[in-house]
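Novice: sharing a model prediction with you, sequence too.
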Amino acid sequence: MLGCATVTILVPQQLCIESDTLLCGSHASSDNTADGGMSHVVVITGASAYPRPCLGCINNGNKIQTRRTTKDVWVELQTKPQIMLQSVRMLEKNIPLREVNLVIYDAMEICSSEFISKKFPCGSEKSYASDIIPYLIHCVQRDCKGKYTAYQESISITLMSCLISLCLFVSWIPKFTLQFIDCVLINRLDYSSTSVKQIILRITQLEKIQEELQTNKGNLLSGRLLLMILIDVSLGITIACVISSYASVNDLYTYFRNWTKVVAEGVHMLLEWLRGAPAGLKLNQPLTQALASFFSYHVHLWHLYLDLAEPVLRCLAWVVVWVGAFGASAQVAVLADLLDLASLHLYCFYIYAARIHMLQISVLGSQWRAFRGRKWNPLKQRVDGQEGISSVGTLGRVLTPVLFTLALFLLPTTSVYYLVFVTLRIGLHMTRGLLTFTIWLLNINPLYLLLLNVTSSTKVKGDIYFSTVGELVPSHGSKHGCSSPLLLKLHTWTTPLCEVIACAHLQNIFPPRPAPQWKYILTSIMFGQQLL
């Protein structure tokens, strides 16, 4: 209960426009442990000519019979010129108005908010009279949920649901096709296509919007997804129109082909630089000539690969432009896949160099252990001492230092190639990460939630507090003298933006934030055992 009052009556401020009629709502009673009496809570949720149950009446002109002795609860209000309490009867006993708290609340704010019911869950029936706020929220959202929904809003939700259903009907076959392609790429080629995953994610987001519109008639999650998709698609179509007005698909492919040739020529010049003495380093000439020729041959194969893949690349250039119908995020995803195709030869170079580097590090470690009379036990995953060193043949004692010396003196040459290609790989990884981060930003756009928070919308109201308005001056028709109840006003605060974003976020609908795994990257660079 609020203070020491025996009865607390909560009245919506929307009743100020009502005239003489009956009141509907709920009431609860519980034992007051302070003085051993009873405490009562009456929640008025609306007015109707034939309410069930009837808890009282609005009497502005003494036209309604106010004496209802058969009722357990009877509240008489006056709404003109303001909401005032005239009389209260509980369990066939008149309650003095000085023992009553009259609380004015906004029913629309409580019905529209998604946070109030989560922060103030309704408990058991025994605690209804002591937990006023949860009981109030429970009664108002139960009785008035659809009362304050605008007709235009209902029509908009219905039209949006029909449009999304049409889009999902058209895209259900492409969705299963893309899921099959994604499984094949992952299982057979160990590659995850960013564009395929982005289009599947977009279809999943549309399915979630349809589900939310059909069940909750529009909430924070569906509004956030709708505005996010609208901005993404508008941006993608704008980019497609701008590109189409200044260049054709053939021009885009020509630009892409020239760029890949420039990259290939740059790699060829880098290999020629490594043939000599790069940065003044004296490398093993037979080995560096062999490695440079090996990688140069792969550059030549890359040129042939681009010539053979020209029809596919032209098709992808067309897709980059008109995939904007799925949003700018899909265009960026296709660019990420094109970057993977254009840098395939650099990835192969990195794999070759990493494997050679890992092999030399492994040979150095094993020969160093053998040189000291130790060996690696793969069953127990530990280093053990070799028993019977004297039994090792002369050939083994000679080959161990020879192999160790060869691996040690060839290590600088292979390490230079490895460092060069791992640097290129890290640069491509950073570019790929930038594109992935752009896709993530377009997919978690919180502009809708930010606008609701800035404008203090009723959808994001979550905290409640009371303010004292003063004591009501009793109306002339009051039947209990000069006493008047304490008038309180229920106010709501806007929920912090971080809580709003956390509430309107689902793991399978929004992609996780891309974060670099520094331990994995450093381990890959140092030992070459794991590939970036």
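Specialist: Perfect, I can see it now.
Novice: all contacts plus neighbour counts: C-alpha atoms, from now on.
Specialist: OK.
Novice: just checking, what packs against the longest helix anywhere in the chain?
Specialist: Using DSSP state H, we find that the single longest helix of the chain is helix 394-443. Helices and strands touching helix 394-443, by 3 or more CA pairs under 8 Å, 6 or more residues apart in numbering; DSSP states H and E, are helix 220-246, helix 285-308, helix 328-342, helix 344-371.
Novice: most tightly packed of those?
Specialist: Burial of those is given as mean neighbour count (mean count of other CA atoms under 10 Å); helix 328-342 ranks first at a mean of 22.
Novice: for that helix, which helices and strands make contact with it?
Specialist: Under the contact definition 3+ CA pairs under 8 Å, 6+ apart, helix 328-342 sits against helix 194-215, helix 220-246, helix 310-322, helix 394-443.
Novice: spit out the contact partners of the closest residue to Val321 other than its chain neighbours.
Specialist: Nearest residue to Val321, sequence neighbours excluded (CA to CA, 6 or more residues apart in numbering): Ala240, at 5.0 Å. Residues in contact with Ala240, defined by CA atoms under 8 Å, 6 or more residues apart in numbering, are Val321, Trp322, Gly324.
Novice: distance of Ala240 relative to Ser248?
Specialist: According to CA to CA, to the nearest Å, Ala240 and Ser248 sit 11 Å apart.
Novice: circling back: how far does the longest helix of the chain sit from its chain's centre?
Specialist: Distance of helix 394-443 from its chain centroid, counting by CA atoms, centre = their mean, to the nearest Å, is 36 Å.
Novice: now the angle from it to helix 328-342?
Specialist: Between helix 394-443 and helix 328-342, the angle comes out at 160 degrees (axes from the mean of the first three to the mean of the last three CA atoms, to 10 degrees).
Novice: contacting residues for the nearest residue to Trp368 once chain neighbours are set aside?
Specialist: Once flanking residues are discounted, Trp368 sits nearest to Phe404: 6.9 Å by CA to CA, 6+ apart. By CA under 8 Å, 6+ apart, Phe404 lies in contact with Val363, Leu364, Gln367, Trp368.
Novice: filter the contacts of Ala240 down to just the buried residues.
Specialist: Those of those that meet the buried threshold are Val321, Trp322, Gly324, by 16 or more other CA atoms under 10 Å.
Novice: separation between the residue nearest to Val321 and Asn101?
Specialist: Distance, Ala240 to Asn101, using CA to CA: 63 Å.
Novice: same question for Leu506.
Specialist: Counting by CA to CA, the gap from Leu506 to Asn101 is 42 Å.
Novice: please compare the first structure with the one that follows:
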Amino acid sequence: MTNNLLIFVPQTLCTERSGYVLGKVIHDTCSGLKKFYIISLRKVGSVESTKSTLDIIGCHSNETEAVEEFLERKHANWVHIATKPSENGRNKEYHLLNIILNNKKIDLSAMRTMIILYNQQALLETELFESKTTSGDHFHELAKLIQSKKDELRIKSRFVHIWETLLTYHISFYLHLVLLLSKITDRLLPILKYSSLGLHVYHWLENVKWMLATVIRNRDFKLKTGNYALAIIIDIALGIFVLRLLRYYIEDQPSQLLLNNAEAIVESLKELINWLMGVPAGLKLNHVLNNTMGKFFLYHIQLWWTFLIFSKPLLDFAFEVLLLFGRLGITFQISIVADLLALVSFHTYCIYVYAARSVIHHRLFNIQLRGITALFRLFLGKKNNPLRERVDSCQYQTDQLFVGTLSFTILLFLMPTTWVYYTVFTLLRLASIAFGGFLTRLKFYLQVMPVYTFWRWLMRSYCTCSIVDIRLHPSCTKELTVLSMTMVVAPWRLTWKKCIPDTIICYPSIEWCTILNNVIWGYLLYPL
């Protein structure tokens, strides 16, 4: 039994001449709701010859035109809507002259009827409108129906058809070229994944492939694809500007400049380790362990510096190759800087690993800290039970207490020496991964630079609408409720978030608690 009737009418229907209305009738059996979705209107004489996938669900008469001819047609579901000027002449009044549901004529007083005037152009162009409920969202259902019939609703000129054809062939050429390059990078991915530039080239090709395929499918640039295309253009322009700026201010060879800076870093690290091998900040460290660790780290730094000197010819060739990719955009240059940062700070990373781990791959700082914690339970008469993941009481013998006390003393007095080296190089590691994380996020924001999206959002374009606003229409009566629906522009944060390309994964948020826990317990710190 149908108790409620909803009739969705385009706001432009009142300006149209009399004719048949096309759309779709949906019956919701759970709620007993009958919905008439009116999509378009056809003239009386052209209905039979016009090809349309929409059904004839009623008629519209502007004042009193051709009413008898409309009523001659027989349909299971039929609605006859009449519009006429109001008394003040400012608005249009809507009247329901005839309603047929399931081959039965319905009395308006026997059911609750509502006419909803919607903005068809807004629902046709919106790209951010999503349903917040699993079912029962009438406007979302209407929007999907309108967008599926957009080829029937839009009357394209000959110029538009020519433009779409040229755009499709032009984009298809670039798509085939990108697909060829993408196959090459897929095979080289096991090697490219070790380089920030290699990964960026791979992901960049995937993003461009998605954009070109989407443009061909839609035969036009939408909000996402238009925003990414403009971001690529700005990226390339910024990259060319930065390259010219660097060439103007930098006269030396890039490899020589890198070696000069690396030499300054090496000298600074040597001075730091020599300071640690003495009495840093008045701390009296274990002389044997301090001297051993200091010499080991100095040897490692010297080994790395020798490697850089011998690899200078390779660096010259690598810089020429990198400059070729640098012309593709500033994001490629950021990836190059990330690789150079990894190369320059490789020795500090190794020293940090050695300070956090011993040569036999057991964490030196971590094993000392956990050893002190475990041996401290010995004085309390407790021990850790790894099977049940709890701390149980335990009775220790005299020799066990002696060995435990001796081990606790040795670890406790060696701890300051290990802690000094671990603290210094952990801070260096934190600074390195912080700068690397900054480069990663800068590259992400440059890839999804919302210039095009912000312009469309600022102009209040229909494609940025996502919220439905419903208000009472002046032509309401006791028997008939008329509502007016408009689309509201989405908030800027939601608009920008929805315009990120599907192939670009947003960087994960920084887990400060995990980083702090890794620093305290001596676990390795990974890039942000």
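Specialist: Good, I have the coordinates. Since this is a predicted model, take the numbers as computed values, not measurements.
Novice: residue in structure 2 paired with the residue nearest to Val321 of structure 1?
Specialist: Taking TM-score structural alignment, the alignment pairs Ala240 of structure 1 with Leu243 from structure 2.
Novice: how near is the residue mapped onto Val170 of structure 1 from structure 2 to Leu205 of structure 2?
Specialist: Using TM-score structural alignment as the criterion, Val170 of structure 1 maps onto Leu177 of structure 2. Using CA to CA, Leu177 of structure 2 is found at 10 Å from Leu205 of structure 2.
Novice: and if you look at Ile372 of structure 2?
Specialist: For Ile372 of structure 2, the distance to Leu205 of structure 2 (CA to CA) stands at 52 Å.
Novice: would you mind finding the match for Pro278 of structure 1 in structure 2?
Specialist: With TM-score structural alignment as the matching criterion, the partner of Pro278 of structure 1 in structure 2 is Pro280.
Novice: what about its match, how many residues nearby?
Specialist: Residues near Pro280 of structure 2, counting by other CA atoms under 10 Å, number 14.
Novice: how about Ala279 of structure 1?
Specialist: 8.
Novice: and it, helix, strand or coil?
Specialist: Recorded secondary structure, Ala279 of structure 1: helix (DSSP: H, G, I helix; E, B strand; the rest coil).
Novice: and it, how far is that from Lys197 of structure 1?
Specialist: Separation of Ala279 of structure 1 from Lys197 of structure 1 (CA to CA): 43 Å.
Novice: ditto for Val7 of structure 1
Specialist: In this view, Val7 of structure 1 and Lys197 of structure 1 are 59 Å apart by CA to CA.
Novice: who has more neighbours, these two?
Specialist: Using other CA under 10 Å, the more surrounded residue of Val7 of structure 1 and Lys197 is Val7, with 27 against 15.
Novice: wait, Phe425 of structure 2 touches Ile351, no?
Specialist: Yes. The criterion here is CA atoms under 8 Å, and Phe425 of structure 2 meets it with Ile351 at 7.0 Å.
Novice: tell me where the stretch 1-150 of structure 2 has helices.
Specialist: For the stretch 1-150 of structure 2, the helices defined by DSSP state H, counting those that start in this stretch cover 67-71, 120-125, 138-148, 150-153.
Novice: among those, which is nearest Ile520 of structure 2?
Specialist: Closest to Ile520 of structure 2 of the helices of the stretch 1-150 of structure 2, according to CA to CA: helix 138-148, at 51.4 Å.
Novice: quick one: residues contacting Leu472 of structure 1.
Specialist: Taking CA under 8 Å, 6+ apart, we find Leu472 of structure 1 in contact with Met84, Leu85, Ser484, Pro485, Leu486, Leu487.
Novice: residue in structure 1 paired with Leu442 of structure 2?
Specialist: In structure 1, Leu442 of structure 2 lands on Thr438 (TM-score structural alignment).
Novice: and its match, how many neighbours does it have?
Specialist: Thr438 of structure 1: 16 neighbours (other CA under 10 Å).
Novice: residue contacts, it?
Specialist: Contacts for Thr438 of structure 1 (CA under 8 Å, 6+ apart) come out as Ser329, Val332.
Novice: any figure for the gap between it and Ser329 of structure 1?
Specialist: Thr438 of structure 1 sits 8 Å away from Ser329 of structure 1, taking CA to CA as the criterion.
Novice: ditto for Leu447 of structure 1
Specialist: Taking CA to CA as the measure, Leu447 of structure 1 falls 16 Å from Ser329 of structure 1.
Novice: Leu123 of structure 2 maps to what in structure 1?
Specialist: In structure 1, Leu123 of structure 2 lands on Ile110 (TM-score structural alignment).
Novice: these two touch, right, its match and Ile116?
Specialist: Yes. Ile110 of structure 1 is within contact range of Ile116, at 7.0 Å (criterion: CA under 8 Å).
Novice: intersection of neighbour lists for the two?
Specialist: Contacts common to Ile110 of structure 1 and Ile116, judged by CA under 8 Å, 6+ apart, are Ile137.
Novice: burial count for the counterpart of Lys208 of structure 1 in structure 2?
Specialist: Structural alignment (TM-score structural alignment) places Lys208 of structure 1 against Trp210 in structure 2. With neighbours defined by other CA under 10 Å, the count for Trp210 of structure 2 comes to 16.
Novice: skip the chain neighbours and tell me the closest residue to Trp210 of structure 2.
Specialist: Closest residue to Trp210 of structure 2 apart from its sequence neighbours, by CA to CA, 6+ apart: Thr503 at 7.1 Å.
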